[in-house]
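In: Just a sequence and a predicted model for now, questions to come.
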Amino acid sequence: MTVKSLAVLNKSYKKRVPCEMKKEQTRLFRQLPSGLNMEVIEQKGLVFADKKIIETQEAAKRTRLWFLFMEVIICSVLGSVKMFTTKKKIQKDKDAEPTEFEETVAQALFDLENSNSDLKSELKDLFINSAVQIDVAGNRKAIVIYVPYRLRKSYRKVHLRLVRELEKKFSGKDVVLLATRRIVRPPKKGSAVQRPRSRTLTAVHEAMLEDLVYPAEIVGKRTRYRIDGSKISKIFLDPKERNNTEYKLESYAGVYRKLTGKDVVFDFPVTEA
């Protein structure tokens, strides 16, 4: 082959190389998976993807997806366990769904049952019906927990210890336990149905007073009638339980007023020296 022929061939090759490079570049980019951040290396005019980087990033993507899947599974299982423990410690009438606050109280009871060895056996078979939070004097809040009437004696056995532990969990809030009672309307005239004395409005409110101040006992009552026709009752408590109840007297009054609409004042009788 002559020198002239070599020169012509080299010239035609130089014109053909850029075209081949563009085709190779297009083919490579079409083969790249979409959505992946890959390092593209340019060497000797050719563009190609580093296969090791692609494989590494695909493996990392699979790992992230696996961890995300496991996180969803774990959260689902933990949520189911929490729901089960909550339903175990709260049973509402007519299978109503508990509120978020009621679930918090039920979870606190469950935690005490499993973490406090002194209360574990007593709390094992106990549950609540409902719970509400009430604003009382002094920008304080009180937590009212309704317990089944048939379990009120069991709750009274652990009342002091349970209330003390709950007030630690709900710092700055006073906790009171009330038995769930139902008020029945008076029967119609001529009806043969008789209303139990314990289901009247007066009886339920009186029983609520006793639950509210427990473990203190009510040793005296005084009712004062105002000029405008309203009245206020003064409830005297047993001084023996002063240390356990004195700091909650305002909360007692606020809770009772909120639940019954009646004004009461709690105090201890003055003892002569």
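Out: In hand now; what should we look at?
In: all contacts plus neighbour counts: C-alpha atoms, from now on.
Out: Will do.
In: which residue is nearest the middle of the protein?
Out: Of all residues in the chain, the one closest to the mean position by C-alpha atoms, centre = their mean is residue 104, 3.7 Å from it.
In: need the contact list for that residue.
Out: Counting by C-alpha atoms under 8 Å, 6 or more residues apart in numbering, residue 104 makes contact with nothing.
In: Equivalent analysis for residue 210, please.
Out: Contacts of residue 210 by C-alpha under 8 Å, 6+ apart are 217, 218.
In: One more to weigh against that first structure:
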Amino acid sequence: EIEVSGNKKAIVVLVPVPSLAAYHKVQIRLTRELEKKFPDQHVVFLAERRILPKPARGSRLGQKRPRSRTLTAVHEKILDDLVFPTEIVGKRVRYMVGGNKIAKVLLDSKDSTNIDYKLETFQSIYQKLTGKQVVFEIPSKTL
């Protein structure tokens, strides 16, 4: 359970990575049912991923660290899992004067009705799990 804003909370369900595909098939229905059971709380499914430390310069023991276990790859996958029914259509990184970075994530506008009310929840969950600031936006369709 993660505190979102004020009195709102979000429930994060951690799922083993091998069974994530099976959860994706029923995730929309499962989320809807759980949100009925827990009113005023958003439910999010994330894969339980492991980050392996960067190998030290002198150590040549063991195997090479796979890309899927790096910090960057795990944070990218958390972002994908977080917004699952929709897709990420773009990312922008904004560098502030003080050295801070804010990632701006653009989501697919066709699913905007399903996730529009959850954007603040996504933002605070990602901040709590990774320590990175992110802003989710749904671009308006312009012709």
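Out: Ah, there it is. Bear in mind that the values here come from a model prediction, so they are computed numbers and not experimental data.
In: related to what we said a few turns ago, trace the residue nearest to the centre of the first structure over to the second structure, please.
Out: Counting by TM-score structural alignment, residue 104 of the first structure lines up with no residue in the second structure.
In: Which helix or which strand is home to residue 104 of the first structure?
Out: Using DSSP states H and E, the secondary-structure element containing residue 104 of the first structure is helix 100-115.
In: buried ones in that helix?
Out: Residues of helix 100-115 of the first structure classed as buried: 102, 103, 105, 106, 107, 108, 109, 110, 112, 113 (neighbour count, 16 or more other C-alpha atoms under 10 Å).
In: and the residue nearest to the centre of the first structure, how far is that from residue 166 of the first structure?
Out: Separation of residue 104 of the first structure from residue 166 of the first structure (C-alpha to C-alpha, to the nearest Å) stands at 11 Å.
In: same deal with residue 57 of the first structure?
Out: 51 Å.
In: The two: which is more packed in?
Out: Using other C-alpha atoms under 10 Å, the more surrounded residue of residue 57 of the first structure and residue 166 is residue 166, with 19 against 15.
In: residue ranges for the strands of the second structure, please.
Out: Assigned by DSSP state E, the second structure shows strands spanning 2-3, 9-16, 41-48, 88-95, 101-107, 133-137.
In: Take these and lay them out in JSON lines including mean neighbour count.
Out: Formatted as JSON lines, the strands of the second structure follow (neighbours: other C-alpha atoms under 10 Å):
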{"stretch": "strand 2-3", "mean neighbour count": "16"}
{"stretch": "strand 9-16", "mean neighbour count": "16"}
{"stretch": "strand 41-48", "mean neighbour count": "20"}
{"stretch": "strand 88-95", "mean neighbour count": "13"}
{"stretch": "strand 101-107", "mean neighbour count": "17"}
{"stretch": "strand 133-137", "mean neighbour count": "19"}
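In: what about the ones you listed, which gets the closest to residue 81 of the second structure?
Out: strand 41-48 (5.5 Å; C-alpha to C-alpha).
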